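Asker: here you go, sequence then predicted model.
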Amino acid sequence: MSAKSSAPAETRGSDPTRSVLERLGRARVVPVVVVDDAEQGLGVARALDDGGLPVAEVTFRTSGARAAIEAITAEHPGMLVGAGTVVNPRQVDQAVAAGATFLVSPGLSAPVVRAAQEAGVPILPGVATASDIMAALDLGITTVKLFPAGVVGGPGAIKALSGPFGQVTFVPTGGVSAANLPDYLGLPSVLAVGGSWMVDQKLVAAGDWAEMTRRTAEAVAVATDLPEGA
């Protein structure tokens, strides 16, 4: 996939990207997972699966993230596993090699986006302003991560940005919780939300998989009952 192509990322090598985005849209909630090793990663994956949400964004904040992605993709081949907090092209290569099928970044970096496009893996770059969105569009990206959503205006910001950027869909992350989940998912331009409340690091450290499953099932129930774009 050529980084110099002017075609949108969603049409260049479109089938894998479209498939991943469609799966994220069906899930509506993307758990943002922070784990220290493969064992914790597998525990979280089982809890999410048991709660009816076979999706995980494993952040590259820890040294064990790559091993966790490898373990999850091996034991849960039906789970959609992505890598988050990808901030440089080297991490793009590591995440893809580990088996990540989508990438998420806290900000917008042209080298990171181009590395993902060259690897044929969809990426959700972080945006916080209209200028960020315009830069993303220049790179062929029309699905972005609004981050940190709660700080930059939450649902109100998405409504405002959707006016001039009607072709853009958002995955707001940062400050999303069980309480405000409907506020975000009720917006027609929101594909899904990213959140960590169901996979809280305290639960991971304690190995409280039952509570993790309970929170996950609760989130799935809310997302399922809420009509898209209500």
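Answerer: Good, I have the coordinates.
Asker: contacts and neighbour counts: CA atoms only from here.
Answerer: Noted.
Asker: so which residues of the chain form strands?
Answerer: Taking DSSP state E as the criterion, the chain carries its strands at 29-33, 55-59, 80-84, 102-104, 123-124, 126-127, 143-146, 169-170, 193-195.
Asker: what does the fourth one contact?
Answerer: The one in question is strand 102-104. The contact list for strand 102-104 (CA atoms under 8 Å, 6 or more residues apart in numbering) reads 20, 57, 81-86, 92, 95, 116, 121-126, 145.
Asker: put this next to the previous one:
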Amino acid sequence: MTTHEHSQPGISMADKIAQIDRICGEARILPVITIAREEDILPLADALAAGGLKTLEITLRSEHGLKAIRMLREQRPELCIGAGTVLDRAMLKAVEAAGAQFIVTPGCTQDILEAGVESALPLLPGISSASEIMMGYALGYRRFKLFPAEISGGVAAIKAFGGPFGEVRFCPTGGVNESNLKSYMSQPNVMCVGGTWMFNSEWVKNRDWARIQACSAEALALLD
């Protein structure tokens, strides 16, 4: 299969790489959100957005994921809503139907990579090795999520991947927090980071939206 063989008409891999660059460039920090309670969907998104984090990855790790994507796309159209923890074609189709604007996977299989080529939405595949990068590279992918970032080598791995994969850029996720955020973002091949530290699960449980807003703003301020 060639890179563009199954692409949607008019939406090349180059177009989708440009979309990922714009989404990640504007986000800088991508909150990776698993919704535990349906009533938290809007106030959590509002708190993060008030702190400056307006691009959100809603995972399918809970039963509320698809509903959260649909609700946010309908009721918060000013936000950019992606779908995370997409594991197979069926989940990819479901998040497309829910209105997701981009798709993130925790790892990659040949099938999910090919589904991403076929999709009209940009896909950010998860990788943790050079071999997985090469699988995606062969299909035209140049943007990846390094996951789980810290236990997959962290900043040192990002630097090492920069040698053989000069065109590739990463969104490290997994173990990224306020203490290592700047180290990751200072790497020329890092376009944004994903994380959860700015909305601690206890704060969400206790509906401490003001604290989440403040922590989001503090996280972004570290990058200024």
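Answerer: Received the coordinates, thanks. All values reported here derive from a predicted model rather than from experimental measurement.
Asker: report the TM-score for the pair.
Answerer: Comparing the two superposed chains by TM-score structural alignment, normalised by the length of structure 2, the resulting TM-score equals 0.92, with 220 aligned residues with a CA RMSD of 1.7 Å.
Asker: circling back to that earlier point, out of the strands of structure 1, nearest to Ala217 of structure 1?
Answerer: Proximity of those to Ala217 of structure 1 was assessed by CA to CA; the nearest stretch is strand 29-33, lying at 11.1 Å.
Asker: and that closest one, what does it pack onto?
Answerer: In terms of contacts (3 or more CA pairs under 8 Å, 6 or more residues apart in numbering; DSSP states H and E), strand 29-33 of structure 1 is packed against strand 55-59, strand 193-195, helix 209-225.
Asker: check the mean deviation of it from structure 2.
Answerer: Taken over the aligned residues, the distance from strand 29-33 of structure 1 to structure 2 averages 0.5 Å (mean CA distance after the TM-score superposition for structure 1).
Asker: can you show me the helices along structure 1?
Answerer: 14-27, 38-50, 65-75, 89-98, 110-119, 130-138, 154-162, 181-185, 201-206, 209-225 (DSSP state H).
Asker: could I get those helices as CSV with mean neighbour count and distance to Thr173 of structure 1?
Answerer: What follows is those, written out as CSV (neighbours: other CA atoms under 10 Å; distance: least, CA to CA, whole Å):
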stretch, mean neighbour count, distance to Thr173 of structure 1
helix 14-27, 16, 14
helix 38-50, 22, 18
helix 65-75, 21, 19
helix 89-98, 19, 20
helix 110-119, 20, 18
helix 130-138, 17, 15
helix 154-162, 18, 9
helix 181-185, 21, 10
helix 201-206, 13, 16
helix 209-225, 18, 15
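Asker: mind giving me TSV with these and columns for distance to Thr169 of structure 1?
Answerer: TSV is the format used below for the helices of structure 1 (distance: least, CA to CA, whole Å):
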stretch	distance to Thr169 of structure 1
helix 14-27	10
helix 38-50	25
helix 65-75	26
helix 89-98	22
helix 110-119	17
helix 130-138	10
helix 154-162	8
helix 181-185	12
helix 201-206	28
helix 209-225	17
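Asker: nearest to Ala192 of structure 1, out of the ones you listed?
Answerer: Between Ala192 of structure 1 and these, the shortest gap by CA to CA is with helix 14-27, which sits at 5.6 Å.
Asker: outside of the closest one, which residues touch it?
Answerer: Contacting residues not belonging to helix 14-27 of structure 1 are listed as 10, 30, 53, 55, 80, 101-102, 120-122, 191-192, 220 [CA under 8 Å, 6+ apart].
Asker: now do that helix: distance to the chain's middle.
Answerer: Between the mean C-alpha point of helix 14-27 of structure 1 and the mean C-alpha point of its chain there is a distance of 11 Å (CA atoms, centre = their mean, to the nearest Å).
Asker: also stretch 84-96 of structure 1?
Answerer: Distance of stretch 84-96 of structure 1 from its chain centroid, counting by CA atoms, centre = their mean, is 14 Å.
Asker: residues in contact with that stretch?
Answerer: Contacts to stretch 84-96 of structure 1, defined as CA under 8 Å, 6+ apart, come from residues 32, 57-61, 66, 69, 83, 103-107, 109, 111-112, 115-116, 119, 121.
Asker: same check on stretch 48-57 of structure 1?
Answerer: Stretch 48-57 of structure 1 is touched from outside by 24, 27, 29-33, 45, 78-84, 104, 212-217, 220, with contacts defined as CA under 8 Å, 6+ apart.
Asker: apply 7 Å and report the result again.
Answerer: 27, 30-33, 79-84, 213-214, 216-217, 220 (CA atoms under 7 Å, 6 or more residues apart in numbering).
Asker: for Gly163 of structure 1, state which of the contacts of helix 14-27 of structure 1 is nearest.
Answerer: With CA to CA as the yardstick, the closest approach to Gly163 of structure 1 among the contacts of helix 14-27 of structure 1 comes from Leu191, at 16.1 Å.
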